[in-house]
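[1] my questions are about this predicted structure, shown below with the sequence.
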Amino acid sequence: MSPWTAGLALSALLQTGLWALQRRTKNAATADLGWALSLGAFGALHAASGSGHAGRRLLAATILAAWSLRLSWHLLRERALAAAEDGRYAGFRRRWGAGAAPRFFALYLAQTPLAALLSVPLAVLAADPRPPGASGAAGAALAAAAVTGETWADRQLAAFRADPAHRGRTCREGLWRYSRHPNYFFEWLFWWGFVVMAAGSASWGWTLVAPLVMAVFLVKLTGVALTEAHALKSRPDYADYVRSTSMFIPWFPK
């Protein structure tokens, strides 16, 4: 069985199980959790079945596994086990009403082809016969820096929200002073690490799929767009935050 077929099957089974779970918990944030775990599985499958240099395959799979486990733990702790459903999914649930179950099922299953698409750089790296070399080291360093930045941003936001005095207010501390979505920025930056790692590969261009797709989803579809629509309705100070702070790429506030 090819890594693509195995990955699609595993991811679809996982997402179906998580969808069934959310029918009881009424918390669809587990869709994100399933997506992160699915990507880690795709990375492991590509590495295990690839014909490229073992060191390059191991390096790429290890980086993706670290990213997957870190993000999965964060999503489990902060969203899947949260008392209230993430505002984006709660909004879907209200709008969809009695027809929410099949629509959420489609949303969960949509994470499977997305995970497959984002794993394309791992397939490229798994087929590369060259040892990791300088490009491998540089790409790994960039990916590690991005994971560190995303972790930092997530922790700053969690600490801010943990203070009851901050209820209904917008976090402008730490990295959140320079970007309205530093976690999304570092998430996007992470995928450029694989682009750097694959530099010089005959199939290098295919690695651009991941950061480009992530940019579209993070900014236009599921990330910034939905988060900001909810924030503008729920936080009186968010409009001023929009005027003064860079949306995505960290920069000095106005």
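    Cool, got the structure. Numbering: from 1, shown residues only.
[2] drop to CA atoms for contacts and neighbour counts, all remaining ones
    OK.
[3] for Leu18, which non-adjacent residue is spatially closest?
    Spatial nearest neighbour of Leu18, chain neighbours left out: Thr30 (6.2 Å); criterion: CA to CA, 6 or more residues apart in numbering.
[4] what's around Thr222, how many residues?
    13 (other CA atoms under 10 Å).
[5] still on that earlier bit, my guess is the residue nearest to Leu18 meets Arg77, correct?
    No - Thr30 is not in contact with Arg77 according to CA atoms under 8 Å; the separation is 10.7 Å.
[6] so which of these two has more stuff around it?
    Thr30 (22 against 11).
[7] separation between that one and Ala66?
    If you measure Thr30 against Ala66 using CA to CA, to the nearest Å, the figure is 19 Å.
[8] next, the one to line up against it:
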Amino acid sequence: MSSFDTSAFFETVGWSAAAVAVVLLATFGCAKIAGRHNVIDTTWGLLFVTAAVVSFVCSAGYGDGLRRYLLLLLPGLWGLRLAYYVLRRSLGKGEDPRYDEMLNKAKGNRDLYALRMVYVLQGLLALVISSPIIVGAFEPRPLRVVGWLGVAVWAVGLFFEAVGDAQMQTWRADPAHKGQVIDVGLWRYTRHPNYFGDACVWWGTFLIAADSLPGVVTIYAPIIMTLLLTKGSGARILEKHMSKRDGWEEYAARTSMFFPLPPRKPRAAA
């Protein structure tokens, strides 16, 4: 274990891609049975679990043992928690309006269009964002300070994501809050504690791999995930929907959009 094994690494990339493809095809089959394509939202976290398991198995005898276990357990815990949360939230509900809107643009077969624009695209994104996991599993050097910093950042991220989701679930369970904007707990400090936590999880995962080269090169992975969460299908679309609710403008004016900050005081009337 004196150097990074490029040949074994690229072989693992191939196995990871094949495993992710199998999971996506199984998800597509489930979506056809269920009659809704938002089933893939549950599978999103499982795609990273799949990449982590394949990387752990294939890197045996190549990468540092501690880093390999961290890059198996941390993404695994994150992905399984997210999949369980999304599954519980979606049970008994119909298709997500986002997918209906997208599929209405299909000029041919809707299922083939969904397979190309939803499943293949998410599979490719998952593989790219999983780069720190796959690369890090083959790094032979022992874990150092940067790696342990990554574990701490990951833990902060999981806290914000899990606690934020739990607070939202509790808020929605109260009928008195229907149509209102949540402004309690972590949601007082950021309009998207779950998305902020998700970003921290992937910056932490990157730092575990960035202890040494070539892990540093995978910095594009957390950048892509952060952009997806803030500018892509995450906060941007959610805020467009939330802006129709009463009290949203006041809440947005005093609450940080992404990074947790103390609530801003309202400006005095002129």
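    Received it, and whenever you're ready, just let me know what you need. All values reported here derive from a predicted model rather than from experimental measurement.
[9] how alike are these chains, TM-score-wise?
    Remark: TM-score between the superposed chains equals 0.89 [TM-score structural alignment, normalised by the length of the first structure]; 252 aligned residues with a CA RMSD of 2.3 Å.
[10] circling back to that earlier point, residue in the second structure paired with the residue nearest to Leu18 of the first structure?
    In the second structure, Thr30 of the first structure lines up with Val39, judged by TM-score structural alignment.
[11] over to Thr207 of the first structure?
    Using TM-score structural alignment, the partner of Thr207 of the first structure in the second structure is Thr218.
[12] and that match, how many residues sit next to it?
    Close neighbours of Thr218 of the second structure, defined as other CA under 10 Å, add up to 23.
[13] so which helix or strand takes in Asp240 of the first structure?
    Using DSSP states H and E, Asp240 of the first structure falls within helix 238-244.
[14] how about the strands in the stretch 51-200 of the second structure?
    For the stretch 51-200 of the second structure, no strands are identified by DSSP state E, counting those that start in this stretch.
[15] mind checking the SS state of Ile249 of the first structure?
    With DSSP: H, G, I helix; E, B strand; the rest coil as the basis, Ile249 of the first structure sits in coil.
[16] related to what we said a few turns ago, roughly how far apart are the match of Thr207 of the first structure and Ala51 of the second structure?
    Taking CA to CA as the criterion, Thr218 of the second structure is separated from Ala51 of the second structure by 15 Å.
[17] just Ala235 of the second structure next, same as before
    Look at Ala235 of the second structure and Ala51 of the second structure: by CA to CA, they are 26 Å apart.
[18] how close does the lengthiest helix in the first structure sit to the second structure?
    The longest helix of the first structure (DSSP state H) is helix 133-162. Compared with the second structure after the fit, helix 133-162 of the first structure shows a mean deviation of 1.4 Å (mean CA distance after the TM-score superposition for the first structure).
[19] gap between the residue positioned nearest the centre of the first structure and Ala115 of the first structure?
    The first structure has Glu187 as the residue nearest its centroid, 6.0 Å off, counting by CA atoms, centre = their mean. In this view, Glu187 of the first structure and Ala115 of the first structure are 14 Å apart by CA to CA.
[20] likewise Gly97 of the first structure?
    Distance, Gly97 of the first structure to Ala115 of the first structure, using CA to CA: 28 Å.
[21] between those two, which one's more packed in?
    Between Gly97 of the first structure and Ala115, Ala115 has the larger neighbour count (other CA under 10 Å), namely 24 against 9.
[22] if I line the two up, what does the residue nearest to the centre of the first structure land on in the second structure?
    Per TM-score structural alignment, Glu187 of the first structure is aligned with Asp198.
[23] quick one: that match and Val156 touch, right?
    No - with contact defined as CA under 8 Å, Asp198 of the second structure does not count as touching Val156 (9.7 Å).
[24] contact partners for Gly164 of the second structure?
    Counting by CA atoms under 8 Å, 6 or more residues apart in numbering, Gly164 of the second structure makes contact with 185-187, 193-194.
[25] residue in the first structure paired with it?
    Mapped onto the first structure by TM-score structural alignment, Gly164 of the second structure lines up with Ala153.
[26] now the helices for the stretch 101-250 of the first structure?
    Using DSSP state H, counting those that start in this stretch, the helices found in the stretch 101-250 of the first structure span residues 120-126, 133-162, 182-197, 209-215, 224-234, 238-244.
[27] mean distance, the third one to its aligned residues in the second structure?
    Going back to what we said before, that points to helix 182-197 of the first structure. Mean deviation of helix 182-197 of the first structure from its aligned counterpart in the second structure after superposition (mean CA distance after the TM-score superposition for the first structure): 1.1 Å.
[28] hey, where'd the helices end up in the stretch 1-150 of the second structure?
    Remark: helices assigned in the stretch 1-150 of the second structure by DSSP H, counting those that start in this stretch are 6-34, 40-58, 65-90, 97-103, 110-114, 121-129, 131-136, 145-173.
[29] about what we covered before: can I assume the residue nearest to the centre of the first structure is in contact with Ala145?
    No - between Glu187 of the first structure and Ala145 there is no contact under CA under 8 Å: 10.5 Å.
[30] ok, back up a step: dump the helices of the stretch 101-250 of the first structure to CSV, plus distance to Thr62 of the first structure.
    Shown next, in CSV, are the helices of the stretch 101-250 of the first structure (distance: least, CA to CA, whole Å):
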stretch, distance to Thr62 of the first structure
helix 120-126, 11
helix 133-162, 10
helix 182-197, 12
helix 209-215, 17
helix 224-234, 28
helix 238-244, 37
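[31] closest one to Pro102 of the first structure among those helices?
    helix 224-234 (20.6 Å; CA to CA).
[32] give me the buried positions along that closest one.
    If you call a residue buried by 16 or more other CA atoms under 10 Å, then helix 224-234 of the first structure has these buried ones: 224, 226-228, 231.
[33] equivalent analysis for stretch 53-70 of the second structure, please.
    Going by neighbour count (16+ other CA under 10 Å), the buried part of stretch 53-70 of the second structure is 53-56, 58-59, 62-65, 67-68, 70.
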